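Enquirer: got a sequence here, can you build the structure:
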Amino acid sequence: MISRRNVLKAAAAVAAAPTIIPATAWGTEEKAPPSERVTLGHIGVGGRGGGLFRGFQSCKDAQSVAVADCYKDRREARAKAIGGKAYADFRELLARDDIDAVVVATPDHWHVPIAIAAAKAGKDAYVEKPLGVSVEQDLVCRKVFQETGRIFQYGTQQRSMAHCRFGCELVRSGKIGELKALEVVAPDGGAGGSTEPTDPPPTLDYEMWIGPAPMKPYTADRCHPPGTYWIYDYSIGYLAGWGAHPLDILIWGCDADLAGPMTFHAKGVIPDKGLYDTVIHWDVTVEMGNGLTMTFKPGRDSTKFIGTEGWVEIWRGGIDAEPKSLLDSKLGPDDFHYPVSPRHDQNFIDAVKSRKPAITTIEEAVRSDIISHMCDIAVRTGRPITWDPKKEAIVGDEEASKMLHRDMRAPWTLEG
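Expert: Sure, this is the predicted structure:
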């Protein structure tokens, strides 16, 4: 969902900031005629969703026309800013024939159900990370987008940063030799959160906010960060919520996760006091199918590719390498090159118009999210878990295999 570093501070800042969009941001005089613009509906406009909402206003050939959110004050303020319509129920927004695409930035447990409903309604979708709260959700989402032919963009915006692209191109071009090991780091979660029941705020449709998740009493820390990220009913925590970024860079830089069965050895802590109960303090080692070893630990956001002739480390704010000369490499025409995406939101708009894949596809979103889920299942079962990427199944563990599925509260289903 949102940038997870200093999450409480960031959330407070977002909540306090007014929605002020200067007239120049709309750029109507430079946009294509209305008939050629991509019309957008925004589903979830708080926190990260608010940031995406503001960003899309300056995208070329895009026009936001509608907003859906469980918070009445929030959706009405955003709708007023664009002269559009506000909806309490996202299904009413999806029913509009004049909306081409949606931006889904709800709490994690709503990502896949809404994305599936959008694709079945004929809408392209920009979907914030992480993907599903279960592997089953991931696989169904992929199937629906493939069958409908809708454009999918995953909210792993580091793919639209030049240094991240360059680092992955170095690895794929063989500049560090044969790949030997992978080191992934992502910010840790936390414990705590009030369990004291109280009344929801009058502006919140709590029934809709809960949606497919188990109904639980409202508490002061449940429906906003970090609760939305650290409660297992809605998320698997930062294993996926933050892990999505460095794990996405991992699969962008190599295909080790597709080489064969992967065995996950994992330790971690599941808080037993307070509201927050997703895995924290994890320590994961993965035996990859091609003989590589991957580690995944808490810390800053980074992905390190270690080869026989050097290493490349990539994080949101920079890149490092050994030897340092790698950073001055000029990739030639015979080297590996990714498409250039200077801006993640604009890349989505361009993909909608061209009908060419966005920079992060549904297939890639599923790959990285499955790694997060296997880490979570390995911690929760307390034993090694082996995942076969070809069969897309856990090997030889019936109990763990049941954890690939999550029940959904009626009437919500993955049928969209």
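
Enquirer: from here on, contacts and neighbour counts on C-alpha atoms
Expert: Fine.

Enquirer: check the burial of Ala400 by counting its neighbours.
Expert: Ala400: 19 surrounding residues under other C-alpha atoms under 10 Å.

Enquirer: before we move on, what about Val102?
Expert: 27.

Enquirer: what residues does it make contact with?
Expert: Neighbouring residues of Val102 by C-alpha atoms under 8 Å, 6 or more residues apart in numbering: Leu40, Gly41, His42, Ile43, Ala118, Lys123, Asp124, Ala125, Tyr126.

Enquirer: now with 6 Å, please.
Expert: Counting by C-alpha atoms under 6 Å, 6 or more residues apart in numbering, Val102 makes contact with Leu40, Gly41, His42, Ala125.

Enquirer: and Tyr229, by the same measure?
Expert: Ser235, Gly237.

Enquirer: moving C-terminal of whichever helix or strand it is part of, what's the next helix or strand?
Expert: Using DSSP states H and E, Tyr229 sits within helix 227-230. On the C-terminal side of helix 227-230, the nearest following helix or strand under DSSP H and E is helix 238-241.

Enquirer: helix or strand: which one has Glu169?
Expert: Using DSSP H and E, Glu169 falls in helix 162-172.

Enquirer: next secondary structure after the helix or strand hosting Asp283?
Expert: In this assignment (DSSP H and E), Asp283 forms part of strand 280-287. Note on strand 280-287: by DSSP H and E, the next helix or strand toward the C-terminus is strand 293-298.

Enquirer: quick one: buried residues of the helix holding Glu169?
Expert: His163, Cys164, Arg165, Phe166, Gly167, Cys168, Glu169, Leu170, Val171, Arg172 (16 or more other C-alpha atoms under 10 Å).

Enquirer: the closest residue to Val352 other than its chain neighbours - how many residues pack around it?
Expert: Take Val352 and drop its neighbours on the chain: the residue closest to it by C-alpha to C-alpha, 6 or more residues apart in numbering is Ile151, 6.3 Å away. A total of 26 residues lie near Ile151 under the criterion other C-alpha under 10 Å.

Enquirer: second chain to compare with the first, below:
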Amino acid sequence: MRPNRRTFLLATGMSALASRSAFGANERLRLGIIGAGGRMRSLVGAAEKTGVDFEVAAVSDVYAPHREQVKTRPCATNATLHNDFHELLDNKSIDAILIATPDHWHVRAAVAALAAGKDVYLEKPVNHTMEEGVTLKKAVRSSKQVLQCGMQQRSWAHFRDAVNLIQSGAIGRVTQIRTYWWQNYNTTWIPENIDTSKLDWKMWLGGAPDQPFDTEKYNRWRWYWSFGSGAMTDLFAHWVDVAHWAMKENEPTTAFMLGDKFVQQKWECPDTQQAALRYPSYDVVYEGSLNSSIDDGGLEFRGFDATLKLTRSGMTVYRERVKKEQNPVLKADSFQDGTVDHMQNFFDCMRSRKEPNAPVEAGVACANAGHIANLAYRQGGMWTPKHAS
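Expert: Got it, this is the predicted structure:
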């Protein structure tokens, strides 16, 4: 009989995921929002699905229609609206801040929130530069606040099962991890039409070079170096974080990257990438582009005894040296977006003051892996610690 998910886990010595506790039954959590675009709307939606009693007390965004849109949600009907996020931090009744701004504002906003005594949920990549990563870690570890980095795989049930299997030795020694992500949104995604009279463009730029408003840069900021770092910190960062977590090594010794602008010549970051990062005991490879996305994104852990294939939809394990009809030996599907459990973990840690599932060190490490790959690209294809800048 083909083993099911439970019998396979038991046979390899795995245990069930730790139980999750609720926030205080009689405590209402008050949240402040910095950056009220599409990703923030998803985060608030995930928070609503946890069942935790909370309200959005204040919303900050430099574009008025975004902050006004959040106020239409039942959890935010009494929220105050702000252009400058520092006004939120002066509100002593706010318990935590959710941050989903463009990347170049992440560390600035997070450090200010921590200094104001707020717990923080910070979207990934948590640091826009490697130097900012040092600043963020120091700010978190010198405070008493909880900071959850937005790598939701760390709270996603089947990702946790997969990491347990790998670390138990169930698939044998792993020496290579393949990662990939294709997103064919270039021909279907329509940029938002921006009313510049309702946008504080100077504030949006922050520390970036002064420049006139540009619709493409505002909508697709991830692909411009002053605001984002392309696919390597947007997409690859999620997958390399799972590799770091499973393999317990997060500092690459060498990186290679080929990058091209085959789809969008006006972007600064490459839209097509092939990268390889070498760690002391394993290699990670990544490929992605803005073309056919039938595979979407995922990882493959190649062990001596089995291959574990992992996506956001589930995981599958294929054993070596068994008959074809006996494979896969394990197939587990995902039934809930891990962002819900990740937000729940954040709320739980606010109550317990325990370390969250995605601590700052993990967030900085996966962001830095993407930055290192980009450094390789910008330095002719290769990076080593001797050529770190």
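
Enquirer: now the TM-score, please.
Expert: Here the superposed chains carry a TM-score of 0.81, computed using TM-score structural alignment, normalised by the length of structure 2; 340 aligned residues with a C-alpha RMSD of 2.6 Å.

Enquirer: for Lys60 of structure 1, which three-state class applies?
Expert: coil (DSSP: H, G, I helix; E, B strand; the rest coil).

Enquirer: now do the SS call for the closest residue to it other than its chain neighbours.
Expert: Distances taken as C-alpha to C-alpha, 6+ apart place Lys31 nearest to Lys60 of structure 1, at 6.0 Å, with adjacent residues excluded. Secondary structure state of Lys31 of structure 1, per three-state DSSP, is coil.

Enquirer: ok, Lys31 of structure 1 to Arg37 of structure 1 distance?
Expert: 8 Å (C-alpha to C-alpha, to the nearest Å).

Enquirer: overlap in contacts of the two?
Expert: Joint contacts of Lys31 of structure 1 and Arg37 (C-alpha under 6 Å, 6+ apart) are Asp61.

Enquirer: ok so, going back, would a markdown table of the buried residues of helix 162-172 of structure 1 with distance to Ile319 of structure 1 be doable?
Expert: A markdown table is the format used below for the buried residues of helix 162-172 of structure 1 (distance: C-alpha to C-alpha, whole Å):
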| residue | distance to Ile319 of structure 1 |
| --- | --- |
| His163 | 6 |
| Cys164 | 7 |
| Arg165 | 10 |
| Phe166 | 9 |
| Gly167 | 7 |
| Cys168 | 10 |
| Glu169 | 13 |
| Leu170 | 11 |
| Val171 | 13 |
| Arg172 | 16 |
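
Enquirer: rewinding a little: ok, of the contacts of Val102 of structure 1, which one's closest to Ala16 of structure 1?
Expert: Closest approach to Ala16 of structure 1 among the contacts of Val102 of structure 1 (C-alpha to C-alpha): His42, at 20.1 Å.

Enquirer: what is the equivalent residue in structure 2 for the closest one?
Expert: Residue pairing (TM-score structural alignment): His42 of structure 1 is matched to Ile33 of structure 2.

Enquirer: so what's its match up against?
Expert: Counting by C-alpha under 6 Å, 6+ apart, Ile33 of structure 2 has contacts Val59, Ser60, Ile97, Leu98.

Enquirer: now with 7 Å?
Expert: Ala58, Val59, Ser60, Ile97, Leu98, Ile99 (C-alpha atoms under 7 Å, 6 or more residues apart in numbering).

Enquirer: what does Arg75 of structure 1 give?
Expert: Going by C-alpha under 7 Å, 6+ apart, Arg75 of structure 1 touches Val45, Val67, Ala68, Asp69, Ala86.

Enquirer: re the thing from before, okay, the strand holding Asp283 of structure 1 sits on what stretch of structure 2?
Expert: By TM-score structural alignment, strand 280-287 of structure 1 lines up with residues 271-278 in structure 2.

Enquirer: now do that stretch: distance to the chain's middle.
Expert: Relative to the chain's own centre, stretch 271-278 of structure 2 is displaced by 18 Å; criterion: C-alpha atoms, centre = their mean, to the nearest Å.

Enquirer: stretch 89-98 of structure 1 now?
Expert: For stretch 89-98 of structure 1 - counting by C-alpha atoms, centre = their mean - the centre lies 23 Å from the chain centre.

Enquirer: which residues touch that stretch?
Expert: Here stretch 89-98 of structure 1 makes contact (C-alpha under 7 Å, 6+ apart) with Ile43, Ala68, Tyr87, Ala118, Ala121.

Enquirer: check contacts around the spatially most central residue of structure 1.
Expert: By C-alpha atoms, centre = their mean, structure 1 has its centre lying nearest to Lys129, at 0.9 Å. By C-alpha under 7 Å, 6+ apart, the contact set of Lys129 of structure 1 is Met1, Tyr154, Gly155, Thr156, Gly241, Ala244.

Enquirer: hmm, which of these are common to structure 2?
Expert: Using both residues aligned by TM-score structural alignment, their matches' C-alpha atoms under 7 Å, structure 2 keeps these contacts from these: Tyr154, Gly155, Thr156.

Enquirer: looking at the contacts of Ile33 of structure 2, which are in helices?
Expert: Nothing among the contacts of Ile33 of structure 2 maps onto helices, per DSSP state H.
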